[in-house]
Structure formats: structure tokens, C-alpha cells
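Trainee: No letters, just coordinates:
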């Protein structure tokens, strides 16, 4: 029963995201609105973490299974994608490197800010 209640909360937030998507004419997917609403609800404590924690952990555990249909769809389109394989590989490698470097730099920046803040507190 606990899982059903938690899934219901997650689905309700997703529904609100879909409704917002209908009224706001921006090219933002409805799921992003739902994620932002969930984040705001959790940060403001309107939605306690324990109200969705178990169901969300379950969804994270089964997430790899959700990619199987997309993978099968790609295999089904192999004739079209095969000609573009080299550009896809190059773009994927380059974008992965750029994302890793950017993530590392941003993380280092915030670690330095955190260290400065702790050093200022000790003085």
C-alpha cells in the first residue's frame, strides 16, 4: 500500500507537469516541469522525502530495463543509422569528453568555494 501511495504522488506531480506544459508555450518537455515541481516540493518540504523515497528507489533500480525498447528501436533502424555510424561515434566521444571536463571544472570550482567558506568560518 505504501508503494501505491508513493507512486500516486509521483504520478500526480507528473500530471501537474503535463498540465503546465499545455498552458506554457515553451519547447520544454512536460517531464522537466514535473521534475522541477518535485524538486521544489522536496526542497520546500511540501513533499517529505519519505513520502516518495521507496518508490523512487524502485524506479531507479529498474531504470536500465526502461532503455531496452529504445535499444531495440535503434536496432530496428540499423539500415538508416549504419551509414552515420562514424559521425555518431565521433560526436559521442567528443561530447562525452566535453561533458566530463566541464563537470570536473564545475565540481572543482564548487569545492574551492566550499573550502574558502570553511576556512573563513575557522578564522
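Mentor: Received the coordinates, thanks. Quantities reported herein were computed from a predicted structural model and do not represent experimental measurements.

Trainee: C-alpha from now on. contacts and neighbour counts both.
Mentor: Noted.

Trainee: what's around residue 15, how many residues?
Mentor: Residue 15 has 16 neighbours, counted by other C-alpha atoms under 10 Å.

Trainee: With adjacent residues omitted, what lies nearest to it?
Mentor: Nearest residue to residue 15, sequence neighbours excluded (C-alpha to C-alpha, 6 or more residues apart in numbering): residue 34, at 7.5 Å.

Trainee: Just the residues contacting the helix or strand hosting the one you found, thanks.
Mentor: Using DSSP states H and E, residue 34 maps to helix 30-43. With contact meaning C-alpha atoms under 8 Å, 6 or more residues apart in numbering, helix 30-43 is reached by 10, 13-21, 47-49.

Trainee: take a look at this one as well, against the first:
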């Protein structure tokens, strides 16, 4: 499958996510809704993972570029976050630990439910 067709599939899922976000006012990003639509398409076998494999891998290999705007935003906000470094580090560490713990527990529950061990 060519890159343009794969990219259109991914953008269509993202567009559906944007539309969903417009109608549903949950604090969930549009991209997450788009991933849900992509998952549904995979589950219903509307598309196969191989149909978007090359483009997805290309995006993943260049993912670092997407962090540049976030880094610039942090540098632009330096005056506001100056002196709060310890608090920010603690929040990031605590958030990471909580996320890892909850993810582990959810996987554990799902494995127990499916009797997979």
C-alpha cells in the first residue's frame, strides 16, 4: 500500500476523532478518539494493521520532531516555572509511578479475567 493511502487512513481516523470531540465534551484529546476509531476499524477488519504499517513506522521513527514545540514552550515559560523545579519533578515522578502502577494492575486484572498466565 502506498504512503499517501496509509496517511489518508490515519488522517481519517484523526478527523473522526476531531468530530467526536466536537460533539462529546469529555476531556479526552482528539487523537485518543482517533485511535479508538482506528482500533475499531482493526477489530472489525475494515482495515488491517499492515495497511498503515509503513506510514506508522515512519511517524514513529520521526517522533522526536514532535517534541520540539513542547520544548520551545517550556523554554518560553521559563520565568513562570523558575523556582518550581522540585515541585515539577515530584509531580512527574508521582504521575509516572501512578500510571505505571495502574497500568500494571489493569493488565493483571485483564489477564486474570482471561486466564492468561
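Mentor: That came through fine. Every value quoted in this text rests on a predicted model; they were computed, and no experiment measured them.

Trainee: picking up where we left off before, show me what the residue nearest to residue 15 of the first structure aligns to in the second structure.
Mentor: Aligning on TM-score structural alignment places residue 34 of the first structure opposite residue 34 in the second structure.

Trainee: Around the residue nearest to residue 15 of the first structure, how many other residues sit close by?
Mentor: So residue 34 of the first structure, with other C-alpha under 10 Å, has 23 neighbours.

Trainee: all helices of the second structure, in order?
Mentor: 3-23, 30-43, 53-61, 68-76, 78-81, 85-113 (DSSP state H).

Trainee: Would you mind getting the average deviation of the fourth one from the first structure?
Mentor: Meaning helix 68-76 of the second structure. Compared with the first structure after fitting, helix 68-76 of the second structure deviates on average by 1.1 Å (mean C-alpha distance after the TM-score superposition for the first structure).

Trainee: How far off centre is that helix?
Mentor: 19 Å (C-alpha atoms, centre = their mean, to the nearest Å).

Trainee: and residue 109 of the second structure, what does it touch?
Mentor: Contacts for residue 109 of the second structure (C-alpha under 8 Å, 6+ apart) come out as none.
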